[in-house]
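Visitor: the following comprises the amino acid sequence and a computationally predicted model.
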Amino acid sequence: MRIAMANDHAGFALKTEIAAQLRGLGHEVVDFGTHDENACDLPDVVYPAALALSRGEVDRAIFVDGVGYGSAMIANKVPRVFAAVCQDPFCAELSRSHSATTALCLGGKIIGSALALEIVRVWLTTEPLTDEKYRRRVDKVVAIDARHVGDATPGPTAV
């Protein structure tokens, strides 16, 4: 599986550990940065990674920032990207099985590496439920996304 990764300075160390785990499991990591602990602006790294996911250039994405919410807010603005913040394996499992998330957001200041690695493992190995009830719910979210988010063509930068 090709997995996009992006992080800010607060998520650098945890992203590095997760990327090593993913590579060890045979996944290809496409690293959008940042590549050190110097302060940076999260949209500069999460947005391009989310666009790659939206365009099908990667299969899934994992974003690591201080608490996870900044990454989720950015990623969920991009069409066909469905991101969830998960702080434990149970939430990771439900985000995939019930909601078919395609991006996982983690908080490097919130959880330690052992827990994060387990969350990633569960999220990667859980498939969406296919019974009618869950498929119907996911389809409704996908329809809302199509109506309101638009396409994955970058627009002008806000001033």
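Guide: Happy to help now that I have it. Numbers count the residues shown, from 1 in each chain.

Visitor: use CA for all of it now, contacts and neighbours both
Guide: Fine.

Visitor: excluding its backbone neighbours, what's nearest His35?
Guide: Spatial nearest neighbour of His35, excluding adjacent residues (C-alpha to C-alpha, 6 or more residues apart in numbering): Phe12 at 6.9 Å.

Visitor: looking at the chain, which helix is longest?
Guide: helix 132-148 (DSSP state H).

Visitor: could you list the buried residues of that one?
Guide: 134, 138, 145 (16 or more other C-alpha atoms under 10 Å).

Visitor: the structure to be compared is supplied as follows:
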Amino acid sequence: MKIVLASDHAGVELKKEIIDSLKAMGHEVKDLGPYSADPVDLSDYVYPAALSVAKKEADRGIFIDGVGYGSAMIANRVYGIDAVVCQDPFCAKLARQHNDSNVLCLGGKIIGPAIALEIVKVWMTTDFLAQEKYIRRVKKVKAITDKHLKKLDELN
């Protein structure tokens, strides 16, 4: 799978470990930065990464900031992105099984590398449960997206 990663300064170190883990699992990885712990604005990195997933240039995205919520807020404003914040493997499993999420957001200041790597492993290896109730629920979320967000090809 092609995975795009992005972070802010708070997520740089954890991102490096996640990249190594993803490569070891056989995934193709693209890091959109930043590459140092110098202060940056999160949206400068997460927004282009979210667009990469939305345009199908990457299959999934993993974004890391201080607590994960900033990344999710930015990413979920892009049509075609279903970003989740996960702080444990159980949430990661359900985020894939029940919601078919395509972006995982993590908090580099609140979870350590061991739990983060387990979250990534679970999220990357869990499939969507294509059962009627989950399909129906995901379709309802997509209907809200269609009502309130512009498709990428409708943007100037």
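Guide: Done, it's in. Everything numeric in this text was worked out from a predicted model, so none of it was measured.

Visitor: give the contact list for the residue nearest to His35 of structure 1.
Guide: 34-37, 64-65 (C-alpha atoms under 8 Å, 6 or more residues apart in numbering).

Visitor: now the strands for structure 2?
Guide: Under the criterion DSSP state E, structure 2 carries strands at the ranges 2-7, 28-31, 60-65, 83-85, 103-107.

Visitor: mean neighbour count for these - can I get that in a markdown table?
Guide: Shown next, in a markdown table, are the strands of structure 2 (neighbours: other C-alpha atoms under 10 Å):
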| stretch | mean neighbour count |
| --- | --- |
| strand 2-7 | 26 |
| strand 28-31 | 17 |
| strand 60-65 | 28 |
| strand 83-85 | 26 |
| strand 103-107 | 28 |
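
Visitor: put together CSV for these, with distance to Ile18 of structure 2 on each row.
Guide: Converted to CSV, the strands of structure 2 look like this (distance: least, C-alpha to C-alpha, whole Å):
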stretch, distance to Ile18 of structure 2
strand 2-7, 9
strand 28-31, 10
strand 60-65, 9
strand 83-85, 16
strand 103-107, 11
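
Visitor: mind checking which of these is nearest Lys151 of structure 2?
Guide: strand 83-85 (16.6 Å; C-alpha to C-alpha).

Visitor: now the helices for structure 2?
Guide: Along structure 2, the stretches classed as helices by DSSP H are 12-24, 43-54, 69-75, 89-97, 113-125, 132-148.

Visitor: kindly reformat those as CSV containing distance to Cys105 of structure 2.
Guide: Converted to CSV, these look like this (distance: least, C-alpha to C-alpha, whole Å):
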stretch, distance to Cys105 of structure 2
helix 12-24, 11
helix 43-54, 10
helix 69-75, 6
helix 89-97, 10
helix 113-125, 10
helix 132-148, 19
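
Visitor: I'm done for today, thanks for sticking with me.
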